[in-house]
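Student: what follows is a predicted structure for the sequence shown.
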Amino acid sequence: ANQPEMIGNIAASYLRKFATKKDADTTYGIRNEGEKFFIGDTEIDVNDNNIIVGDKEYEGSPGLWELIVMKTPDENIFTRKDYENYVQIMSNTNALRKGNNKDSRAPRSSKSAVVIIPSDPDALLERFDLLMASKAASNTGVRNEIVSICDELKRQNVL
């Protein structure tokens, strides 16, 4: 992937937070290997403020950057669309999987639990919103369910 010549102000602001590791999500967010950036097992590019994952370019809004970079995202910054893009990125990059391995059924958490989720996409999205708010409040016990919801939404082609 080619590195762009210019990085937008929004991207630069969040990449600085990432670089200092201050309040940055070092588990699920962006990581760098050499001069390349990755989320999960996938190399990403930044074009102006936009985030390119594979062949898809996501609008690099402050909300999406907040979700990707920050350990505890400010829910006043991101929108539902940012959320949906974030879920899609996390799912498509295997970022929530143990070892970033798409074949791993295990989430990154060391705890295993059976998670029963509804099949209605609206109920799933509603539950996802609640779980993400819980995660933003530093509740680390919700990751298994978030992964399961992402898997189900992807299976239903909602993502």
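Tutor: That came through fine. Numbers count the residues shown, from 1 in each chain.

Student: hey, let's count contacts and neighbours off CA atoms from now on
Tutor: Noted.

Student: what about V142, how many neighbours?
Tutor: 16 (other Cα atoms under 10 Å).

Student: who's in contact with it?
Tutor: Neighbouring residues of V142 by Cα atoms under 8 Å, 6 or more residues apart in numbering: 131, 134-135.

Student: what packs against the strand ranked longest in the chain?
Tutor: Assignment by DSSP state E gives strand 42-47 as the longest strand of the chain. Counting contacts by 3 or more Cα pairs under 8 Å, 6 or more residues apart in numbering; DSSP states H and E, strand 42-47 packs against strand 36-39, strand 50-53.

Student: the last one packs against which elements?
Tutor: Helices and strands touching strand 50-53, as assessed by 3+ Cα pairs under 8 Å, 6+ apart, comprise strand 42-47, strand 56-58.

Student: just checking, next helix/strand downstream of the shortest one?
Tutor: Helices and strands here follow DSSP states H and E; after strand 56-58, the next one along the chain is helix 62-69.

Student: show me the contacts for D48.
Tutor: 4, 6-9, 11.

Student: again with L96
Tutor: 28, 40, 90, 107-108, 143, 147.

Student: below is an additional structure, to be compared with the one above:
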Amino acid sequence: MDNEQRILEELVKAKENIKRSTPEKVEEELVENDESIPVRKSKYNAELENLFNSPDFDKTYGPKKIHNQIILGKNVIKFTDGKLIVLDLKKIEYITTEGLLQLIFLKSPISYTSHDLYTYKYILKHTYAHLITDGSKVKKGGKKYINIISKLFPSGGGLRVKLQKNNLVYWDNPNEIIDRLKLLLASQAAGNTGVGNEILSIFEELLEAGLIKRIPNV
């Protein structure tokens, strides 16, 4: 009986200790999380500033600071919360990675994935950053053109073939718009909530072009 009483007392003490320690622990975690948000933003902004000031900064295809705005090609862009936002008739968001930022900012990017290249190509198509001022042909010059731009646009394509009604994107062929759709769906699955309208727009274009069929409700 004494053993049972002693065990019961130990359980009560343990329960009281949990009650006292848990709120403090939760409060500490909340403080840490609150502090991490501005820290992450500060680091992200510092990374962007370092890219702008890099000796390898790309003055031909890269973004420019004009009147307190960042301009890429023909569009105002913003970098926030780990995303690149292209401002046009509607906002289009891209999740940035270290490789994608190198492709956007640097003349000689060295560390990027095939996914980064796909994303970079669509950013160029949205902003026309790879084209001369009148949009008639691709800007040529430097290692970046030889190693990256010319391979993304091997025949100077992507200039004036339009599938999207909203005038945001020009496409060479249906395969490219399908690739874009895959990219958007993957981004949405990863938690990006800003791509829904563009996904719907692409489905509408594919339907109108007769490339997909609507399945009737049963």
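Tutor: Nice, I can see it. Nothing here was measured: the structure is a model prediction, and the numbers come from that model.

Student: tm score of chain vs chain?
Tutor: Between these two chains, after superposing, the TM-score reads 0.64 (TM-score structural alignment, normalised by the length of structure 1); 123 aligned residues with a Cα RMSD of 2.8 Å.

Student: right, so of the helices and strands packed on strand 42-47 of structure 1, which gets closest to N94 of structure 1?
Tutor: Closest to N94 of structure 1 of these is strand 36-39 (Cα to Cα; 8.2 Å).

Student: helices and strands around that closest one, which ones?
Tutor: Strand 36-39 of structure 1 packs on strand 30-33, strand 42-47, going by 3+ Cα pairs under 8 Å, 6+ apart.

Student: by how much does that strand deviate from structure 2 on average?
Tutor: For strand 36-39 of structure 1, the mean distance to aligned residues of structure 2 following superposition is 0.6 Å (mean Cα distance after the TM-score superposition for structure 1).

Student: for that strand, buried residues please.
Tutor: By 16 or more other Cα atoms under 10 Å, the buried positions in strand 36-39 of structure 1 come out as 37-39.

Student: nearest residue to L152 of structure 2 other than its sequence neighbours?
Tutor: Leaving out its chain neighbours, the residue that sits closest to L152 of structure 2 by Cα to Cα, 6 or more residues apart in numbering is K121, at 6.5 Å.

Student: E43 of structure 1 and K36 touch, don't they?
Tutor: Yes: assessed by Cα atoms under 8 Å, E43 of structure 1 is found in contact with K36 at 6.9 Å.

Student: what does I7 of structure 2 correspond to in structure 1?
Tutor: Matched by TM-score structural alignment, I7 of structure 2 corresponds to no residue in structure 1.

Student: helix, strand or coil: sort out I7 of structure 2 for me.
Tutor: helix (DSSP: H, G, I helix; E, B strand; the rest coil).

Student: follow-up on the earlier one: once aligned to structure 2, how far is the longest strand of structure 1 on average?
Tutor: Looks like 0.6 Å for strand 42-47 of structure 1 (mean Cα distance after the TM-score superposition for structure 1).

Student: and that strand, which stretch of structure 2?
Tutor: Going by TM-score structural alignment, strand 42-47 of structure 1 lines up with residues 75-80 of structure 2.

Student: buried ones in the matching stretch, by neighbour count?
Tutor: So stretch 75-80 of structure 2, judged by 16+ other Cα under 10 Å, has buried residues 75-79.

Student: hang on, the earlier thing: okay, and the residue nearest to L152 of structure 2 sits in which element?
Tutor: helix 114-127.
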